[in-house]
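1. Predicted coordinates and the sequence they were generated for:
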Amino acid sequence: MATQLIERYRPSNGTDGSCFKADWCERCERQRRWYEDNEEPCQIELATEMYDVDEPEYPKEWHYAADGNPVCSAFVPDGEEIHDRCPKTIDLFPAAEGA
């Protein structure tokens, strides 16, 4: 079985980038935290501005979906909890009490 490569998405111009960010970034909890709570900005959006799409550091989260439309696979709807891993995964090493 052949492995299908995911084509990373890079906006073709400023308007394309603005539309993508309006659809994804401006409705994402990651960015809301930055804009409203002054927490750390979304590293994905920052990396897309720092690296070329062919560089290994360019975020794999910005890519084309099977339908050909660009998506951000790290999108978290505004107001929902951000999980850095699956919330159903059990902790193998729970935090020590009193630490």
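-> Thanks, I have it.

2. use CA for all of it now, contacts and neighbours both
-> Noted.

3. how many neighbours does residue 41 have?
-> Using other Cα atoms under 10 Å, residue 41 has 14 neighbouring residues.

4. Below is an additional structure, to be compared with the one above:
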Amino acid sequence: MCWNKARIGNTCDACRDSMGLDPSDRAGPVAVFVQPKLPRVKFHANKPGESYMPCNGTEGEFFHSMWCEECARDKAMNGTVYREGREETDEDWCEILGRSFREDAIPEWVYGADGQPCCTQFVPMEQEVTARCEHTADMFDAEQTASGSIHNAGPDEHA
């Protein structure tokens, strides 16, 4: 397939000939360009716990490929919204990834115990993203909250 013309949805004559397509079919098959998955790489090791920031765009692409494309937090980056055949919504985007394009220091991106960069908020795609820390106890019993039996005293009601 002709890479230049694949982006615009048609093929060049040489590609049509090599695929055995009818020369009168000028449009040819519509090609969809899919960026290949980048391989996992070893970054320059650094002290565990230190903040991580990609030194250039290529390193950033590899980091995104290794972490963001595998994370349940960003359904656009990991391809979920496209496999579901729907448009993205605000809930589909990872706030951390978005912030990485606006800010210099991302507290969630650090060097892990192995000296390699990682995202501390990474959630594997097979897992559900929780809205709160699963290790923090609820402040109120879920049954009391649902039944409305919790009474929030106003400022005048305290003795």
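-> All right, it came through fine. Nothing here was measured: the structure is a model prediction, and the numbers come from that model.

5. Return the residue of structure 2 aligned against residue 75 of structure 1.
-> Here residue 75 of structure 1 is matched to residue 122 in structure 2, going by TM-score structural alignment.

6. ok, its match touching residue 71?
-> Yes. In this structure residue 122 of structure 2 lies within contact range of residue 71 using Cα atoms under 8 Å: 5.8 Å.

7. Which one of these two is surrounded by more residues?
-> A side-by-side neighbour count of residue 122 of structure 2 and residue 71, using other Cα under 10 Å, places residue 71 first with 23 against 16.

8. What does the more buried one correspond to in structure 1?
-> With TM-score structural alignment as the criterion, residue 71 of structure 2 matches residue 28.

9. Might one say that that match is in contact with residue 72?
-> No. Between residue 28 of structure 1 and residue 72 there is no contact, the gap being 9.9 Å when judged by Cα under 8 Å.

10. where along structure 1 do the strands fall?
-> Assignment of strands within structure 1 using DSSP state E yields the ranges 62-64, 70-72.

11. wait, which of those is closest to residue 80 of structure 1?
-> Using Cα to Cα as the criterion, the shortest distance between residue 80 of structure 1 and these is 15.8 Å, found for strand 70-72.

12. coming back round to it: check contacts around the match of residue 71 of structure 2.
-> 75-78 (Cα atoms under 8 Å, 6 or more residues apart in numbering).

13. Let's see that with 10 Å instead.
-> Taking Cα atoms under 10 Å, 6 or more residues apart in numbering as the criterion, residue 28 of structure 1 is in contact with 21-22, 42, 72, 74-80, 82.

14. By neighbours, which of those wins?
-> Across the contacts of residue 28 of structure 1, the neighbour count under other Cα under 10 Å reaches its highest value at residue 72, namely 23 neighbours.

15. Find the nearest non-adjacent residue to that one, please.
-> With Cα to Cα, 6 or more residues apart in numbering as the measure, residue 62 is the residue that lies nearest to residue 72 of structure 1, at 4.6 Å, once sequence neighbours are left out.

16. Give the aligned equivalent of that neighbour in structure 2.
-> By TM-score structural alignment, residue 62 of structure 1 lines up with residue 109.
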